[in-house]
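Visitor: show me how the following folds:
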Amino acid sequence: MTVKTGGGRSARPAARTFRRDSKRAGTLGQLSHADRVALGKDARRVTPRESHAEFQPGGARDPVGLLLEQSNSRVAELVPIRHGRMLVSAFTFYRGAALPMAADLATTPTSGLQVQLCGDAHLSNFGAYASPERELVFDVNDFDETLPGPFEWDVKRLAASLAVAGRENGYRRKHRRKIVLEAVHAYRTAMRGFAEQTFLEVWYAHLDIEEAIGQFRSQMKAKGFKATEKMLAKAHTRDSTQALRKLTTVVDGRRRIISDPPMVVPVEEVLADMQASAVYEQIRAVLGKYRRTLQSDRRHMLEQFTLVQAARKVVGVGSVGTRAWIVLMDSGDGVEPVFLQAKEAQPSVLADYCGRSQYSNQGERVVAGQHLMQAESDIFLGWTHTPGPDGVDRDYYVRQLKDWKFSFPIEQVAPSGMAVYARICGWTLARAHARSGDRVALAAYLGGSNAFDQAIADFAETYADQNERDYAALQSAVEDGRAEATTEI
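Guide: Below you'll find the predicted structure:
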């Protein structure tokens, strides 16, 4: 399929242009500040900021077909759960529909200014977690789809998610638009600020979520602020010890993961046709490969723990059906647990539109993108590769299952609270993009006016309309038997 971009190029030649731009971005020190400003202004002439409001769905669009294609590489028995979760609301559908939106974004005007994309930068893929210094920090926290591409794709994915969530919460149109404008304004002004900083200053920049919430306290209702403070405090208890209490029990003096099919299924039950000893021999070999991807001090720390048990776990919305495992490890005394999560990494949904990853291991692609975009990452973040019991080799990335994880309760806030959150997300996304892209060229492209902000706000409402039509299409597909859904789980 050939689609047009803002510069009159097809989607696949545009992907090659992004690669060339990446090489230029890697030699920013050889370009003068004026040259980098010129790059941004040249891009603005080719693709005006106002053009980002445009979205015209093609007549051959088949979002349900794209979702069903994804099912081919997933665990068949879990796919109906994915569809069921997407049917909960138009917003949960949006969360799972990264691939249809990637296909749509490839038809929109393209700036040609490349960054490391999250690839799925909707508002629920931002959140708080523990830094290595044991402080609660806020950042992008999902990188399954990360890949280099045009910066505005992440901005549009975030903006449209705010519009969709605003509709779900019953916000009036003017309030939804204000929320989106807050996010894009924060992105644009943050990028202009980063353009004036040294690269090291940008690299060290991070947002402390507790401090940020405090700064905006006067703009939140007292009830909403107290609820948020309570949830932030609760986040400090979400760690491996809490997971141990929730997910395990003691049987005959041994700690065992509780079987709760299909949500949590011990590996012995998943691979019932194999001897347990053979299963765990393979798991230990896979963990050995994973350990070698960690830096030496963290590898030493992990070597103090031994494998106890593993289980398959259903996670997320869009990720349901990809293989995700939890691995219980302990230091040997039975009271010092570490829960790791190994999640299958498949090719990014952006790959058909931005080009294949430079990494042959998709888990390494995810980890490399996460390190590039996040200010601070999980100390056990690594990757591995394993032969599957079905004869198919699979890539995984590994991290801690829970470490002070906190997600903003979007369904419980008034528009003023959502506007606060939108600003935080916009700043955070700009910081992530400034680490990998040419922040000076990006700032020059975005400019000092709100032209880009207004265009993205227009796009967000237009795409929220499209999302509702696509959500209805999945509902119809389930009703007529084209897609199968389980809504009870």
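
Visitor: C-alpha from now on. contacts and neighbour counts both.
Guide: Will do.

Visitor: spatially central, which residue of this structure would that be?
Guide: With distances taken as Cα atoms, centre = their mean, residue 142 lies nearest the centre of the chain, 2.7 Å away.

Visitor: just checking, it touches residue 125?
Guide: Yes - using Cα atoms under 8 Å, residue 142 is in contact with residue 125, at 5.5 Å.

Visitor: re the thing from before, how near is the residue nearest to the centre of the chain to residue 359?
Guide: For residue 142, the distance to residue 359 equals 18 Å [Cα to Cα, to the nearest Å].

Visitor: could you also give me the structure for this second sequence? I'd like to compare it with the first:
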Amino acid sequence: MSEGNLVESSEDHPILDMSAWKELKDPEERTNAGIALREKFPLASHAVWRVCTKRRDVIGLLEQQNVKRLQSLIPLRFKRMGVNPFTFYRGTAAIMANDLARTPTTCIPVQCIGDAHIGNFGIFYSPSKRLVFDVNDFDETTTGPWEWDIKRLAVSVEIAGRNIGLKEKNRHEAVYRCVKQYRETLHEFSQMGFLDTWYTHFDVEDRLDFLEKKLKAKPSRTLHGAIEKARSKDSKKAANKLTYLDGNRLRFKSDPPELVQINELEGYEDIDALRSRLQQLFDTYRDSLYEDRRHVLEQYHYQDTARKVVGVGSVGTRCWVSAFIGRDIDDPLILQMKEAVASVLAKYVGCSGYATHGERVIQGQKLVQSTADILLGWAQFVASDGLPRDYYVRQLWNGKGSIDLDTLHADSLSNLGSLCAWCLAHAHARSGDSLAISGYLGDTDEFETAMTSFADSYADQNEDDYELFDSLIKSGELPCA
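Guide: Got it, this is the predicted structure:
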């Protein structure tokens, strides 16, 4: 493999060339190629991040994202981001991608999550109705360097620890364990057959108990509580919360700006034309499903649609929820149709090979997620401005359980970080060259030590960026609800 395919930090962000790894076939050759990279990119080199203060230019990256979003929701986006440094970090995947492109990169490709922070992992149902834990946000997924995902995850553990007031020792220990779990899990997968790797998944109850015993940590009430809560989160509960019965038809309750029933939307001159476009969206979504999944969908009958605000960093992108009923009114289905735009990584790794961003998101999710929602699909329709708009579609609640990061303690943060690292290593082993990455990481803790240092420094950078962001909001230069 030629060194010409490897890049060092650069100010002008050339597109990374990751194609040479496809040439390597023999397991020993792939492992040795990974080991050889340590000479050009020592493991310790990943520790380096020098904090730059008052970076008004990177705040401009957030403003650039706003251009194609619903302008009425931008103040709400910045309000949600402005709560604390962690909520700010959740909304700044574009800033970190810009920064990571300047760091040492081996160019070993995987299906990058693109926004693999600790809050983007959670609980959901598998097709067999078992609760699993895995990555659950794929808006930014595309082919990219493995390092960028583990760096974003490690930094998020550090920032989450700061947010709940943990001591430096506890935070660093949580980051260290997270990265160690990633390295060791990736090595385990590198020694397995590919189909064995593909079928492996994280059964929540079984694996959490195993991990807690392995780490000799106290069971986390927060994590186990999230499991119990996830059991009841399905379309029926979503319908109970978000809709009401109007005669014999489900209608969405309006709660602006978070949820607005389609008939009450402002800024649309012709609601009937909007309904027609959404019908086009649904029709193209149906075509993206396997035939057996289309059969399931065809048993349900349309009821109503509303616009919903979701997330933090994605606020302002368009998101719709539609209600359907199956056998009767007590058999509801709530689908979420979320706008898909270009990945924040595309500027640095190139565009994906998919025809639409919705397909990029869903195909990427299926590639790395062990047990995906059976109704995952994508869609496209032509908006009122004449331009195509991409979406992906999934069930709104499918046993969905998120972890309340504000209630964690030292042990539960460490446990959760390790869970996320296991899932991230699994995603990279399914989609990339685990032998090459494992060869590069080796069998010492040098990478863990480097990443603990990087996470601490980049968390300082995030705090400085947040303070500037907060001052721009207070001065009125940035809008805030």
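
Visitor: sorry, back to before: ok, the residue nearest to the centre of the first structure - contacts?
Guide: Listed by Cα atoms under 8 Å, 6 or more residues apart in numbering, the contact set of residue 142 of the first structure reads 118, 120-121, 125-126.

Visitor: and if we set it to 10 Å?
Guide: Residues near residue 142 of the first structure by Cα atoms under 10 Å, 6 or more residues apart in numbering: 118-122, 124-127, 366, 370.

Visitor: same check on residue 5 of the second structure?
Guide: Residues in contact with residue 5 of the second structure (Cα under 10 Å, 6+ apart) are 16-21, 106-108.

Visitor: which of those fall in strands?
Guide: Among the contacts of residue 5 of the second structure, none falls in strands (DSSP state E).

Visitor: contacts only, for the alignment partner in the first structure of residue 455 of the second structure.
Guide: Using TM-score structural alignment, the equivalent of residue 455 of the second structure in the first structure is residue 460. Shown in contact with residue 460 of the first structure (Cα under 10 Å, 6+ apart): 53, 55, 155-164, 176-177, 180, 454, 466.

Visitor: what about the host helix or strand of residue 460 of the first structure, how far off from the second structure?
Guide: Counting by DSSP states H and E, the element that carries residue 460 of the first structure is helix 451-479. In this overlay with the second structure, the average offset of helix 451-479 of the first structure from its partner residues is 0.6 Å by mean Cα distance after the TM-score superposition for the first structure.

Visitor: which parts of the first structure are strands?
Guide: Assigned by DSSP E, the first structure shows strands spanning 114-117, 126-130, 136-140, 147-150, 207-208, 248-251, 254-257, 264-266, 306-313, 324-330, 337-344, 382-387, 393-400.

Visitor: could you dump those strands to TSV with distance to residue 484 of the first structure and mean neighbour count?
Guide: TSV is the format used below for the strands of the first structure (distance: least, Cα to Cα, whole Å; neighbours: other Cα atoms under 10 Å):
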stretch	distance to residue 484 of the first structure	mean neighbour count
strand 114-117	31	26
strand 126-130	30	23
strand 136-140	31	24
strand 147-150	30	26
strand 207-208	42	16
strand 248-251	31	12
strand 254-257	29	17
strand 264-266	21	21
strand 306-313	20	20
strand 324-330	21	23
strand 337-344	22	23
strand 382-387	29	21
strand 393-400	25	21
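
Visitor: now the ones you listed as CSV including distance to residue 410 of the first structure?
Guide: Listed next are those as CSV, based on distance: least, Cα to Cα, whole Å:
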stretch, distance to residue 410 of the first structure
strand 114-117, 23
strand 126-130, 11
strand 136-140, 15
strand 147-150, 27
strand 207-208, 19
strand 248-251, 30
strand 254-257, 31
strand 264-266, 26
strand 306-313, 25
strand 324-330, 26
strand 337-344, 25
strand 382-387, 30
strand 393-400, 24
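
Visitor: to residue 444 of the first structure, which of the ones you listed lies closest?
Guide: For the strands of the first structure, the distance to residue 444 of the first structure is smallest for strand 114-117, at 13.9 Å, taking Cα to Cα.

Visitor: in the second structure, what range does the closest one match?
Guide: Counting by TM-score structural alignment, strand 114-117 of the first structure lines up with residues 109-112 of the second structure.

Visitor: are there residues contacting both of residue 142 and residue 125 of the first structure? Which ones?
Guide: Joint contacts of residue 142 of the first structure and residue 125 (Cα under 10 Å, 6+ apart) are residue 118.

Visitor: wait, what's in contact with the aligned partner of residue 184 of the second structure in the first structure?
Guide: Superposed on the first structure with TM-score structural alignment, residue 184 of the second structure falls opposite residue 189. Taking Cα under 10 Å, 6+ apart, we find residue 189 of the first structure in contact with 195, 426-427, 430, 443, 446-450.

Visitor: against residue 439 of the first structure, how distant is residue 163 of the first structure?
Guide: Using Cα to Cα, one gets 27 Å for the distance from residue 163 of the first structure to residue 439 of the first structure.

Visitor: repeat for residue 454 of the first structure
Guide: 21 Å.

Visitor: with neighbour numbers in mind, choose between the two.
Guide: Neighbours around residue 454 of the first structure and residue 439, counted as other Cα atoms under 10 Å, are more numerous at residue 439. The numbers are 30 against 21.

Visitor: counterpart of the more buried one in the second structure?
Guide: Residue 439 of the first structure maps onto residue 434 in the second structure, by TM-score structural alignment.

Visitor: grab the nearest non-local neighbour of that match.
Guide: residue 190 (5.0 Å; Cα to Cα, 6 or more residues apart in numbering).

Visitor: I'd assumed residue 198 was in contact with that neighbour.
Guide: No - the pair residue 190 of the second structure / residue 198 is not scored as a contact, 11.8 Å apart, by Cα atoms under 10 Å.

Visitor: anything in contact with each of those two?
Guide: By Cα under 10 Å, 6+ apart, the residues touching both residue 190 of the second structure and residue 198 are 429-430.
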